[in-house]
Each structure stands twice: as structure tokens, then as C-alpha cells.
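Chemist: okay, structure incoming, though there's no sequence with it:
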């Protein structure tokens, strides 16, 4: 947890150029959503797959299904309660995208870091391998 907090804190000073407003279209599971990204100047990227950077949440299929559905429900409620902003950094993954082509992002709702909130509430675990990059 400490590594993720330090990583996030070190990034905050540089985050302003890479923060975008997002509108959640659907929740895939506890660490991936589909959203529209508002880039400014009337530019919108529709239906973008976005992964919560630095965390690993339970899947909605297989043995983890029950826990995964709880996390999905939590996110549906949480992301509907305010303005969503996401931070994408080009140095994460390959130009901000992970191995499956999803944007890697820190999520904020009304200034609250949802990545950390998911860990603190037991809905996800820190992905130490990803957070160390």
C-alpha cells in the first residue's frame, strides 16, 4: 500500500496535463470500465476501455464471481456520484495503455482517488508489479 501511495503522491505534481473528464458508460468489472473521455476543445474519445492503474480487483467470472459482482456494484454506485476525472500518464505501459490495449488510469470522483478507496475498502488489492513501473 505504501508503494502505491508514494507513487501516486509523486505523480500529483505532474498530473494536470494528463487529467480528463470522463463519463462512465458501463462497468466491466472491479478494475475496468468503458467511458467517454472529454479531451477539451470539443474532442471526445467514445467508448474507451480504461483500467484502474496499480490495482487488481476480483473478476466477475469464474471463482471470484461473487466478490467481482460486489465490486462492480460498488463502482456503479460510486462513479455515479459526482464528476469523474481520470489521470493517464504516457509512461505507464505503452503510451498510457496496458498489454490489453486499455488506458491505465487513476480515477477521481470529486477529488477522491477511487483507486486507493477500492484498496482501503477491501474491494481490490495493490498490483505491486504494475505500481512499481
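Modeler: Thanks, I have it. A quick note: this is a predicted structure, and the numbers were derived from the prediction, not measured.

Chemist: drop to CA atoms for contacts and neighbour counts, all remaining ones
Modeler: Noted.

Chemist: can I take it that residue 6 is in a helix?
Modeler: Yes. Under DSSP: H, G, I helix; E, B strand; the rest coil, residue 6 sits within a helix.

Chemist: relative to residue 43, how far out is the residue nearest in space to the middle of the chain?
Modeler: Note on the chain: the residue nearest the mean C-alpha position is residue 52, at 2.5 Å, using Cα atoms, centre = their mean. As judged by Cα to Cα, to the nearest Å, residue 52 and residue 43 stand 23 Å apart.

Chemist: how far does stretch 71-85 sit from the chain's center?
Modeler: With Cα atoms, centre = their mean, to the nearest Å as the basis, stretch 71-85 stands 11 Å off its chain's centre.

Chemist: presented hereafter is structure B, for comparison with structure A:
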């Protein structure tokens, strides 16, 4: 029992050591869920928004989603709660501007989907998407918008 407790405590401490926040100025908004920042130490860092997937630029509503995100945070100082690194080496995190969760805001306003595959248990994102759908906000004005993961898959064929 004691060994199990020590193992659990060790894992918890390891998890805490990975929890990190970075700060920086947004220098590029690539699309509705990816930005580049300049960190306080001068490093350029690409950031993919955790738990959301926005329309691709060439996809219907893609430019609108990009524009909404640009108006919110382009050239602004943001805080990023780092969750992971993706297969392309980008930081994956929750982006905050002036205390606002930008990831959540993009879903609430119908400018991005809740990316269930990578954030299954995020009830806040789930509720936000259901509400945006109900209110027909943003991309939900369309009766059956194509999710970006399907759009990307179809483009590869």
C-alpha cells in the first residue's frame, strides 16, 4: 500500500512539473486555431489551440474564423496554458487574453468546433458548442457544416 501511495504521489508531482504557462505577443494568426507568438525570451513559438478545430482557410467559413481570431488577439499579449506538443512540434494549449479563454470563446461564438477527439471530457466546450448550434451562431448558420477533420480527410483522397 505504501509503495502504491509513493507511486501515485510521484506521478502527481511529475504531472505538476509539466504544467507550464508561457507568455508572448501574437505575431501571426495562421487560421482560427493556430497562432505564432514571440515569447518574452525572444523565441518564436507556434501554438495550436487545445480542444478546438476551426475551419481551414480554404473551407467555407475559414476566413471568417481567422478574422474573428485576428480581431481578438493579433498583436496582443497572451498567456498560454500548455497542455501538450503535437506531431508537428507545435505547443498545444489554452490561450488567454485579458483573462478570457479564447479557445472557449471561439466555440461559443460558432467560429470553431469542439474537438472531441482530443478533449473528450471538456464539458465546458461541449456545452458551448451545443449552445452555439442551438443559437445558429457563426458556422452553425449552415444546417450541416463540414467539420475540418472531414474536410482535411476528403482533400487527401
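Modeler: Sure thing, it's come through. It should be emphasised that the depicted structure is a prediction, and the values quoted were computed from it without experimental measurement.

Chemist: now what about the TM-score between them?
Modeler: Once superposed, the chains reach a TM-score of 0.71 (TM-score structural alignment, normalised by the length of structure 1), with 105 aligned residues with a Cα RMSD of 2.1 Å.

Chemist: for the residue nearest to the centre of structure 1, give me its contacts.
Modeler: For residue 52 of structure 1, the contacting residues are 31, 32, 104, 105, 106, 107, 115, by Cα atoms under 8 Å, 6 or more residues apart in numbering.

Chemist: that one matches what in structure 2?
Modeler: Superposed on structure 2 with TM-score structural alignment, residue 52 of structure 1 falls opposite residue 49.

Chemist: so where do the helices sit in structure 2?
Modeler: 2-18, 62-73, 102-108, 123-134, 148-156 (DSSP state H).

Chemist: export those as CSV, with columns for mean neighbour count.
Modeler: Output for the helices of structure 2, formatted as CSV (neighbours: other Cα atoms under 10 Å):
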stretch, mean neighbour count
helix 2-18, 10
helix 62-73, 18
helix 102-108, 24
helix 123-134, 17
helix 148-156, 11
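
Chemist: of those, which is nearest residue 116 of structure 2?
Modeler: helix 123-134 (8.2 Å; Cα to Cα).

Chemist: if we ignore the residues flanking it in sequence, what's nearest residue 40 of structure 2?
Modeler: With Cα to Cα, 6 or more residues apart in numbering as the criterion, residue 40 of structure 2 has its nearest non-adjacent residue at 5.7 Å, and that residue is residue 24.

Chemist: quick one, what contacts residue 102 of structure 1?
Modeler: 48, 49, 50, 51.

Chemist: tell me where structure 1 has strands.
Modeler: Per DSSP state E, structure 1 carries strands over the ranges 19-29, 32-40, 43-52, 55-57, 84-87, 103-109, 112-113, 124-126.

Chemist: those: which one's closest to residue 8 of structure 1?
Modeler: strand 103-109 (8.5 Å).

Chemist: residue in structure 2 matching residue 105 of structure 1?
Modeler: In structure 2, residue 105 of structure 1 lands on residue 93 (TM-score structural alignment).

Chemist: contacts only, for its match.
Modeler: Contact analysis of residue 93 of structure 2 by Cα under 8 Å, 6+ apart lists 47, 48, 49, 50, 80, 81, 82, 83, 84.

Chemist: cutoff 6 Å now
Modeler: Residues near residue 93 of structure 2 by Cα atoms under 6 Å, 6 or more residues apart in numbering: 49, 50, 80, 81, 82, 83.

Chemist: most neighbours out of those, which is it?
Modeler: Highest neighbour count within the contacts of residue 93 of structure 2: residue 49, with 25 neighbours (other Cα atoms under 10 Å).
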